[in-house]
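Enquirer: what follows is a predicted structure for the sequence shown.
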Amino acid sequence: MKESVDLFIRRHGILHSGETVLVAVSGGADSLALLHYLSSIRSQWRLRIMAVSVDHQLRGDQSRADVQFVKDVCREWNIDFVDMSVDVAWYKQQHGKGTQEAARELRYQVFNRVMNTYQADVLALGHHGDDQIETVLMRLVQRSRSGAVTGMPIARPFGRGRLIRPFLSVSKQDILQYCASHHIDYREDPTNQDPAYTRNAFRLQVLPFLKTQNPQLHRHIQSYSERVRAEEEYLDSQAEKVLDSSVTFTEKPVKVELKIPEFSAFPFALQRRAFHLILNYLFRGAAPELSYAHEESFFLLLSSEKPNVSLDFPNGLHLIREYDHGIFQFTSVQEPESYAYRLQAGEEVRLPDGSRLRADLTEELDKQEGPFVYLCDSHHVSFPLYVRTRKDGDRIRPMGMKGSKKVKDIFIDEKIPAAKRKTWPIITDANGNILWIAGLKKGEAWKTATAGTWLRLHYHKREKDL
C-alpha cells in the first residue's frame, strides 16, 4: 500500500518538503493508518507531524476513551497531539442541523483553529477509495447536476493552507492489511454499523455487491472522479463566456439580469451550466440542490411565448421574464402602489421611481421636442392636470391616428414589462382626457396656430433608465 500512496502523492503534488501536517485522527483504522504512514515518511520529507482528535460528546465515556487512546498512540510514536471537545447536541439545536451535519461543521471549525494556532500548512484526512465510491453514488442518487457528482477532491484550499486526502487511491481492505502488517491497534465506532445513516447504508448494503462485480472499483471511481473534475473546470470556464456576454450581476440588491436572445444563442449545455453558475453567485456558493424540474422550468421560461412570466424558486428566489429580459432576484413580488398627483403650470412633481415631470406655459414652439417633451395648444386643455397610474379601460387618441386605442394595447405593442405598466406615468387634463403616456405615446395635439400660449410637459427619467 505504501508504494501506491507514495505514487499518488507525487503524481498529484499534494505534499511538499518541510511542511507542517495536521492529521485528523479519530482512533479508527483509516486515520491511524494515515498517521502511521505520514510518520514513516517524515524524515524523508522533513515533515512536522501533528495529530488532532475531536470529542463530539455524543457517546459519553466511549468517545472520551477514543481521544485518550489516540493520545497514547501519539505519545508512543513521538507525535505532537491536540485534543478538543465540541457540543454537537447544543449546536444542532441552535442551528437546526442534523447530527452528522452539525458534527462535521464543528469538527472542521476545530481543524481550522488548530491549523492557525500551530501554523500548519496541510490538513490530512483519512478518506479512502471506498469512501469515494460511497460519495459518488450518494451524490448521483441525490443530486441532479453533473458537476455535483465529482467525488471528494484530492486536495483543496482550507484555512491557512490546504486539505489533502492521500488515501483515495487505496481501498478499505488495503488499509486493514496495512494495519495488520504494522501491528496498529485501532478502535471501532459502533455507529459506523448503523444503516440508519445514509452513508452506512451504502457501505453495508451497496458496496459489497459492486465489489463482486469489480474488486478494483475504488480505482475506477477515483479515475472517473479526476476526469470529471477536470472536465467540469473546463466547461465552467466556457460557461463564464456566456455570463460575460449576456448576464449582468448586481450587488445591492443582489440581482442577476440576462439578455435572453444572447443567452439562448449558446449551446444548451453551456446555458445549463451558466444557469448553475448564476445560482452559485446568488446563493454565495451555497445554492440549494435543485431538481431537474426546477432547471426545466427555467428553460421553459426562456422559451415561453408569453412575454411576461415569473417563477418562484426555493429560498425566496424569483425568476421573472419581461420580453427579452430575464431577472433573478430575492425581493418579494409586491403589487406596486398606484399614485395620482395634481399638476399646475409652472409646477413639477417627483414620481415614486425618482423620475420627474414638469408643466410650463410657453409662447415658443419647440420644433425639436423629442420623445420626452409634449406640446399642445393650452387653450384646449382644462387645468389642473393629473399625473397618475393606469386605470382599467384607459384609452388615448394617439397623435396622427383616427379614433382611440387602449393604453393596455399600447404597452403590449411597445413591449413594456408588466411590472412597469402598473406605475408608468399617464398625464390627463381635468376632464380625464389622456394627453400623454409619458415618454411613450403622445395624444392628439391641438397645434392649430403658429402663435399663442402652449403647454409644455417635460418628462425627466431617472438617469439609469435612459
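Expert: Arrived safely. Numbers count the residues shown, from 1 in each chain.
Enquirer: please make it C-alpha for all contacts and neighbour counts, starting now.
Expert: Noted.
Enquirer: contacting residues around the residue nearest to Arg203 when sequence neighbours are not counted?
Expert: Leaving aside its chain neighbours, Arg203 sits nearest to Glu134 (6.6 Å; criterion: C-alpha to C-alpha, 6 or more residues apart in numbering). Going by C-alpha atoms under 8 Å, 6 or more residues apart in numbering, Glu134 touches 199, 202-203, 207.
Enquirer: got another, please set it beside the one above:
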Amino acid sequence: MKDNLLLKFSHDWEGLIKSPANVLVAVSTGVDSMVLCDLLLHLPLKIRPEVSVAYVDHQLRKQSVEETAFIKDYCQKKHLPLYHYTWPKKDHPQTGMEEQARRMRYAFFEKVMLQNKLPYLLTAHHANDQAETILMKEIRGGDLKQLQGILPKRPFAQGFLLRPLLNFSKAEILAYAKQHQIQYFEDETNQQDDILRNRIRHHIIPQFEQENPLFLQHMQDFSEQLQDLFAVAAVSVAKVKNDLKNGTGYDLAGWLNIEPYMQRILLKDLLAKNGTFSKKQADQCLKLLLNPKKPQAQIALGSDYFFVKSYRSFKIEQKKPQAENISDKPLKLAVGKWYSLDNGARLGVFLKDKVELLSSDDVLESANPHFWLRHRQNGDMMRFAAYHQKVKKILIDQKIATERRKQLWLLVNDQGEVVWIIGVKKSDLSQASLNDKMQYIVVFRNNGRKEV
C-alpha cells in the first residue's frame, strides 16, 4: 500500500513543484495532515522538500493540551522546525467561530512564511474535502466559478498555497495511517451534524458513492475541467477588456457591440476584481448599461464602491471622503501672466502682439482685459452675441460627465457672464481680427491634450 500510494503522491508532487524547495505544512494533528507529513518525509531525496510545520492551538477542546505536546515531540524527533501559535480565549468571537478561526490560522501561516522566506504553504485537503466543498457551493449559491472547488495551487503570501492530497480519498488516507501506524488525533466535532459540511460528509456523499464508487474521482475531474475552462475564458476576457479600455474606464459603445454572453462575463469580471458583489447588483449594473434613457448614473455597490456610467464610458471606482478643495471665488486675471490649471495646462490674458502663439493654442479675442477664472456655479449662463444659454444645458449637450463638470474652469466677464468653458466651448464674441477693438487675447495652452 505504501509504495503504491507514495508513488502516486510523488507523481502529483512533481506536478506541483518542479524542484526541491522549503515548504511550510499546516498541521492540525488530525489524520490528514499527519499522513501528509509522512508522505513528504518519504519522498525520494531528489524531490524531497525541506519541511517546516505550522500548528495552531485553538484552545477549543480539552485535548488540545495533549495535541500540542504531541506535535512538539513529533517535530523534535523528526528534526522539523515548528512554528506554534496559541489562540487566546479572550480573542474568540461570540459568533462565526469557524470562519474567524480560519482567518486567524491563515494570517498566522502568512506571517510565518514572510518572516522565514518560505515560498510554499501546504494543507492536507483531500478528495472528500473537494466533493464537500463543491456540493456546499452548489447548495449555497450556484456561482459557476465557485464550483471549481478547492484549487491545487493558488497564490498566497509571497508564494503559493498547495494542496497535494486532492487526488487522495479519505479512505486511502485512513488506510495508509492504519497500515503504517501513524499516530493522530480525531476532532470529535467532526462527528456532529450541526454544520452543513458534516451533514454532507456523513449523509450525502456516502449515498453518491453507493450509486457510483468513482464519484469522488468524477468530482475532481469536474473541478479540473472547470479550472481549464476558466483559464481559457480569462485569456479572452483580458483581450476584450484591453480592447475596450478607455482612459480610466471602458468604452460603452464597444461593450454594446460585443455578444451578450461576453457583456455579462466582462461585467462580472470587473465586479469580481473590485470586491464581492451580489448577482442582484450585477443585474442592476447590466440593466443600467443597456438603458439608453440613462446616459449617466451610478449604482452604490457598498464599501464606498460605485458602478459609474458616464455617457461614452463606464467604470467601477472607490470614492474616498476628501476635503472640498475647489473654491467658487473668482480669480482676477492679470494681463501678461500665465495661470496654471490642471494636468499642466495654462491660461493667460495678453496684448495681441505680446504673446507668441503655438499651433495647438486655443484663443478668445476681446476688447477688454477684465476676466475672472472660477469653477461652475448654479445658474451660470454663457453669453453669445445674440443670446444667452445655460451652462448646464451646454454640458449636457456636450455629454460632459457630472464629475468632470465640477472640475471645469470657466472664464467670466465683468457682468459675471460665462464667455468660455475652458476646453469645451467659448462664446462667439471673438471676431478674429475683424474688429480693431479686439486688442487682447485669452490663450488656453494645453500642449495638444484633448480635454473632453
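Expert: Structure received. Predicted, not measured: the structure shown is a model, and the values here were computed from it.
Enquirer: picking up where we left off before, now render the contacts of Glu134 of the first structure as TSV, adding distance to Leu15 of the first structure.
Expert: Shown next, in TSV, are those (distance: C-alpha to C-alpha, whole Å):
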residue	distance to Leu15 of the first structure
Arg199	29
Phe202	31
Arg203	29
Leu207	30
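Enquirer: reformat those as TSV; add secondary structure.
Expert: Output for the contacts of Glu134 of the first structure, formatted as TSV (DSSP: H, G, I helix; E, B strand; the rest coil):
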residue	secondary structure
Arg199	helix
Phe202	helix
Arg203	helix
Leu207	helix
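Enquirer: re the thing from before, for the residue nearest to Arg203 of the first structure, give its distance to Asn192 of the first structure.
Expert: Distance check for Glu134 of the first structure against Asn192 of the first structure: by C-alpha to C-alpha, to the nearest Å, it reads 13 Å.
Enquirer: quick one: secondary structure of the equivalent of Leu34 of the first structure over in the second structure?
Expert: Alignment note (TM-score structural alignment): Leu34 of the first structure maps to Leu36 of the second structure. State at Leu36 of the second structure, reduced to three classes by three-state DSSP: helix.
Enquirer: ok, now how distant is Asn257 of the second structure from Ala233 of the second structure?
Expert: 19 Å.
Enquirer: again but with Gly302 of the second structure, I slipped
Expert: Gly302 of the second structure is 28 Å from Ala233 of the second structure, where distance means C-alpha to C-alpha.
Enquirer: contact partners for Ser4 of the first structure?
Expert: 169-170.
Enquirer: what's the answer for Arg199 of the second structure, then?
Expert: Asp193.
Enquirer: identify the residues contacting Gly30 of the second structure.
Expert: 184-187.
Enquirer: if we go to the first structure, which of those residues are intact?
Expert: Contacts from the contacts of Gly30 of the second structure that recur in the first structure, judged by both residues aligned by TM-score structural alignment, their matches' C-alpha atoms under 8 Å, are 184-187.
Enquirer: quick one: the strands in the stretch 251-400 of the first structure?
Expert: Taking DSSP state E, counting those that start in this stretch as the test, the strands found in the stretch 251-400 of the first structure are 255-259, 308-312, 318-322, 325-329, 340-343, 348-350, 356-362, 373-377, 385-388, 395-396.
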